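K.L.:
Here's my sequence, what's the structure:
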Amino acid sequence: MAITTTTHLNFRGAAREALEFYRSVFGGRVVAVTYKDAGNVQDENEADWVMWGEVVADNGFHVMAYDVPAQQPWQQGENPFFVSVRGDDAEEIGALWQGLADGSTVVRPLEPAQWAPLYGMLTDRFGVTWVLDVTASYNG
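P.N.:
Have a look, this model is predicted:
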């Protein structure tokens, strides 16, 4: 199985604008799933914010982004990114999770999510936040 790592950028209400900007620079296509699209609206003012988005270009450029909800802490430049590890094999993603979990703080346990067979987030002992998930086909 192959896994990929991708920089996952964090914004507060500007993820779609950032994704469109990066697409204009690097080319490719934008996919943006809003909190409303995912049925996960916590604040009506944030319903159209990006819960999961990416730009993927044929030249190899790939970046992911989302809008951090207001109920979670966020300061521009303070926690600007996550490292996303994606794969299609739950066993391998689980093993990677176990390795990273040593000395980490679990933000969200690795478990099934509405949008993925497995999804979890942790901050490792070095302060790096990792998002691990098993890919699911997008039917948007």
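K.L.:
drop to CA atoms for contacts and neighbour counts, all remaining ones
P.N.:
Fine.
K.L.:
Quick check: Met64 touching Val50?
P.N.:
No. Met64 lies out of contact with Val50 (Cα atoms under 8 Å); the separation is 10.5 Å.
K.L.:
for this structure, what spans make up the helices?
P.N.:
Remark: helices assigned in the chain by DSSP state H are 15-26, 90-101.
K.L.:
Go through these and pick out the most buried.
P.N.:
Of all those, helix 15-26 has the most neighbours on average by mean count of other Cα atoms under 10 Å, namely a mean of 18.
K.L.:
helices and strands around that one, which ones?
P.N.:
Helices and strands touching helix 15-26, by 3 or more Cα pairs under 8 Å, 6 or more residues apart in numbering; DSSP states H and E, are strand 29-34, strand 50-56, strand 62-67.
K.L.:
how about 6 Å then?
P.N.:
Packing partners of helix 15-26 (3 or more Cα pairs under 6 Å, 6 or more residues apart in numbering; DSSP states H and E): strand 62-67.
K.L.:
how about this one, so we can line them up?
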Amino acid sequence: MQVQPYVFYNGRCEEAMKFYGEKLGAEVLFQMRFKDAPPSEGQTMPPGNEEKIMHTSFRIGSTELMASDGECNSASPRPAGFSLSLTADDVPSAEKYFNALADGGTVMMPWQATFWSKGFGMVVDRFGIPWMVTVPHEGG
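P.N.:
Now for the predicted structure:
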């Protein structure tokens, strides 16, 4: 069994994929736009959204995620009830990723050493996606 995060970007998916590619080295594995889907009864996308992303699969490090523009409603509130957790190999890498995700986003907990980690921080990126960035706890 495998569980993968599926993130809806409310019309900003392509921008998010480019941002994560530049900042985190994300790689798009598969992508389909709404214009690529066969017309189906009762499921129409408002005009002007044909180029929006209906589905994409992408990889960050060894994790595969899935995403979409969803209903392309930029007025929708940001997603809630989850956070993506990024665990880096070392403190410099983790801090670099944290700062990259904070670019245009909102820092919820500044990057810092904690009692459980040499580095941890929480940020909501420019797309409204909450992230927890950390390095592994040493000693078990």
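K.L.:
TM between them?
P.N.:
Once superposed, chain against chain, the TM-score is 0.44 (TM-score structural alignment, normalised by the length of structure 1); 77 aligned residues with a Cα RMSD of 2.9 Å.
K.L.:
Turn the helices of structure 1 into TSV, columns for distance to Val107 of structure 1.
P.N.:
Shown next, in TSV, are those (distance: least, Cα to Cα, whole Å):
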stretch	distance to Val107 of structure 1
helix 15-26	21
helix 90-101	11
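K.L.:
Minimum distance to Thr5 of structure 1: which of those has it?
P.N.:
For the helices of structure 1, the distance to Thr5 of structure 1 is smallest for helix 90-101, at 12.0 Å, taking Cα to Cα.
K.L.:
I'd like the distance between the spatially closest residue to Ala67 of structure 2 that is not a sequence neighbour and Glu14 of structure 2.
P.N.:
In space, and not counting its chain neighbours, Ala67 of structure 2 is closest to Val7: 4.6 Å by Cα to Cα, 6 or more residues apart in numbering. For Val7 of structure 2, the distance to Glu14 of structure 2 equals 12 Å [Cα to Cα, to the nearest Å].
K.L.:
how many neighbours does Glu111 of structure 1 have?
P.N.:
For Glu111 of structure 1, the neighbour count with other Cα atoms under 10 Å is 14.
K.L.:
next helix or strand past the helix or strand harbouring Glu95 of structure 2?
P.N.:
Using DSSP states H and E, Glu95 of structure 2 sits in helix 91-102. As assigned by DSSP H and E, the chain's next helix or strand after helix 91-102 of structure 2 is strand 106-112.
K.L.:
Go through the next helix or strand along the chain from that following strand and flag the buried ones.
P.N.:
Following strand 106-112 of structure 2 in sequence order, the next helix or strand is strand 120-124 (DSSP H and E). Across strand 120-124 of structure 2, burial judged by 16 or more other Cα atoms under 10 Å covers 120-124.
K.L.:
Tabulate these (a markdown table), appending distance to Lys18 of structure 2.
P.N.:
Output for the buried residues of strand 120-124 of structure 2, formatted as a markdown table (distance: Cα to Cα, whole Å):
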| residue | distance to Lys18 of structure 2 |
| --- | --- |
| Phe120 | 25 |
| Gly121 | 23 |
| Met122 | 21 |
| Val123 | 18 |
| Val124 | 17 |
